[in-house]
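Peer 1: Mind folding the following:
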Amino acid sequence: MTEQEPIHRHFIIYKPYGVLSQFGSNDSKQQSKKFLGLLHDFPEGIMPIGRLDEKSEGLLLLTTDGKMSDFVNSQKVDKEYYAQVNGDITREAITQLSKGVEIGFDGKKYQTKPCKVFKLDAIPELPIRSQKIRDDRHGPTSWISIILNEGKFRQVRKMTSSVGFPTLRLVRVRVGNIHLSNMQVGDVVEVLDLI
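Peer 2: The predicted model follows:
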């Protein structure tokens, strides 16, 4: 008799702004923080695939399958982000971002890999963020799409800052073939498979 493969569970969520991409902590410094467990009663052994920092929002995949997590985190799967940046981003800055820029990571300098970057023609239709972003009285903003297949800590924010256009809002809209589509902030959808 062969041993049966465990049945894994997978979820797609729209991580809200201000929620950490992890499950509870006993760390006293994090007692006031919000965790993913507030959104749904997830099964035991669930883990986020990659992370979105506390101030970032959008598509986050969760699974009980470690192999699936490793595959999605590998550099074979694209992740697309929409970033609202401070200022009217220039063609030069977009070219620099797409060729790769130097950012700080773990106390060292890191050269990001070439990626796809373009300016969005219109403001994307996204749910309103819970915390207000400064308005246009403080100067123009612009939206860009950045498609990466790596994911260092706060990478997109560090990249846009390095070319002089700090990120004001960051939303992950796609991982591989999975899109945020019409999901609303805090939505949790269980799916049969992720990839």
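Peer 1: drop to CA atoms for contacts and neighbour counts, all remaining ones
Peer 2: Will do.
Peer 1: how about the helices of this structure, start to end?
Peer 2: For the chain, the helices identified by DSSP state H occupy 66-73, 91-99, 155-162, in order along the chain.
Peer 1: list the helices and strands the first one packs on?
Peer 2: Translated: helix 66-73. strand 47-49 (3 or more Cα pairs under 8 Å, 6 or more residues apart in numbering; DSSP states H and E).
Peer 1: The helices of the chain: which one's closest to Leu192?
Peer 2: helix 66-73 (12.6 Å; Cα to Cα).
Peer 1: which other residues reach the closest one?
Peer 2: By Cα atoms under 8 Å, 6 or more residues apart in numbering, the list of residues contacting helix 66-73 from outside reads 48-50, 63, 77, 150.
Peer 1: before we move on, back to that, got the helices of the chain as a markdown table, with mean neighbour count and distance to His40 columns?
Peer 2: What follows is those, written out as a markdown table (neighbours: other Cα atoms under 10 Å; distance: least, Cα to Cα, whole Å):
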| stretch | mean neighbour count | distance to His40 |
| --- | --- | --- |
| helix 66-73 | 15 | 20 |
| helix 91-99 | 17 | 36 |
| helix 155-162 | 20 | 28 |
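Peer 1: Now these in TSV, please, with extra columns for distance to Ser145.
Peer 2: What follows is the helices of the chain, written out as TSV (distance: least, Cα to Cα, whole Å):
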stretch	distance to Ser145
helix 66-73	20
helix 91-99	10
helix 155-162	10
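Peer 1: right, so of those helices, which gets closest to Val85?
Peer 2: Val85 sits nearest to helix 155-162 of all these, at 7.5 Å, using Cα to Cα.
Peer 1: okay, the angle between that closest one and helix 91-99?
Peer 2: Using axes from the mean of the first three to the mean of the last three Cα atoms, to 10 degrees, one finds that helix 155-162 and helix 91-99 are set 140 degrees apart in direction.
Peer 1: Let's see this one next, to set against the first:
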Amino acid sequence: MGKYRYLLFYKPYNVICQFTDDSPPAQTTRQTLKDYIAVANVYPVGRLDQDSEGLMLLTNHGTLQHRLIDPQFQHPRTYWVQVERIPDEAALQHLQQGVVIQGYRTRPAQVTRLVEEPPLPPRDPPIRYRKQVPTTWLEITLTEGRNRQVRRMTAAVGFPTLRLVRVQIANLSIAGLSPGQWRDLTATELQVLRRQCGW
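Peer 2: Below is the predicted model:
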């Protein structure tokens, strides 16, 4: 097992989920994983959009990567999501049961309204508030990871996402990391993850 690396990384806002920026040279240079992680030959398991923040797992272990990405294994991913306005019970139920986005019905999800704002560091730059429009934080747990899925789901029920932070992947949590920090998985975390992945 010594040849494998398993890293947890707290991706800041506005960082792209790859080690090189393949945008045209004329565009502004964007920050990449290389600006934060000086470990060779590890690759992200799944992705987070440039405008999303939070937990990423990187590894050079292909079997783990496949099992965490393949939808058939249905590994949970939990997000804290700040939305515009205050979703009612009907909207929450709609998200829980699955919504149609781009002709596809999402799998059932766990969705709860957070009573208090979660303990997150301020975003840089901050979201654009509209004084007359309240915001709400939701906790959403999915077992699939389609492109921009959370944003499309909340938009589909009429509550656009303002800020999106992934806080958990399977048994792995963002706790103890600050934006831009990474660490290796502990032996216990890896053991539990391996058991969950069935390998």
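Peer 1: circling back: what's the closest of the helices of the first structure to Pro16 of the first structure?
Peer 2: Ranking the helices of the first structure by distance to Pro16 of the first structure, with Cα to Cα as the measure, places helix 155-162 first at 17.3 Å.
Peer 1: What span of the second structure is that closest one aligned with?
Peer 2: Residues 149-156 of the second structure are where helix 155-162 of the first structure aligns, taking TM-score structural alignment as the criterion.
Peer 1: which residues touch Arg154 of the first structure?
Peer 2: Contact analysis of Arg154 of the first structure by Cα under 8 Å, 6+ apart lists Asp53.
Peer 1: what do you get for Lys76 of the first structure?
Peer 2: If you count contacts by Cα under 8 Å, 6+ apart, Lys76 of the first structure has them with Asn149.
Peer 1: Need the counterpart of it in the second structure.
Peer 2: The pairwise alignment with the second structure assigns Lys76 of the first structure to Gln74, based on TM-score structural alignment.
Peer 1: Val185 of the first structure versus Ser162 of the first structure, what's the distance?
Peer 2: Relative to Val185 of the first structure, Ser162 of the first structure is positioned 29 Å away (Cα to Cα, to the nearest Å).
Peer 1: let me fix that: Leu38 of the first structure
Peer 2: The gap separating Leu38 of the first structure from Val185 of the first structure is 13 Å, by Cα to Cα.
Peer 1: Looking at these two, which is more packed in?
Peer 2: Counting neighbours by other Cα atoms under 10 Å for Leu38 of the first structure and for Val185 shows that Val185 has the greater number, 20 against 12.
Peer 1: which residue in the second structure lines up with the more buried one?
Peer 2: When the structures are aligned by TM-score structural alignment, the residue of the second structure matched to Val185 of the first structure is Pro179.
Peer 1: Which residues are in contact with that match?
Peer 2: With contacts defined as Cα under 8 Å, 6+ apart, Pro179 of the second structure is in contact with 10-12, 54.
Peer 1: and the residue positioned nearest the centre of the second structure, what does it touch?
Peer 2: Here the mean C-alpha position of the second structure is nearest to the C-alpha of Arg166 (Cα atoms, centre = their mean), at a distance of 3.4 Å. Contacts of Arg166 of the second structure were listed using Cα under 8 Å, 6+ apart, and they are 52-55, 77-80.
Peer 1: can you pick the most crowded of the residues you listed?
Peer 2: Counting by other Cα under 10 Å, Leu55 has the largest number of neighbours within the contacts of Arg166 of the second structure, with 27 neighbours.
Peer 1: Over in the first structure, tell me which residue corresponds to that one.
Peer 2: Superposed on the first structure with TM-score structural alignment, Leu55 of the second structure falls opposite Leu59.
Peer 1: quick one: that match and Leu170 touch, right?
Peer 2: No. Checked against Cα atoms under 8 Å, the pair Leu59 of the first structure and Leu170 is beyond contact range at 11.0 Å.
Peer 1: anything in contact with each of those two?
Peer 2: Going by Cα under 8 Å, 6+ apart, no residue sits against Leu59 of the first structure while also sitting against Leu170.
Peer 1: returning to what we had before: reformat the contacts of helix 66-73 of the first structure as TSV; add neighbour count.
Peer 2: Shown next, in TSV, are the contacts of helix 66-73 of the first structure (neighbours: other Cα atoms under 10 Å):
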residue	neighbour count
Pro48	20
Ile49	20
Gly50	19
Thr63	24
Val77	15
Glu150	17
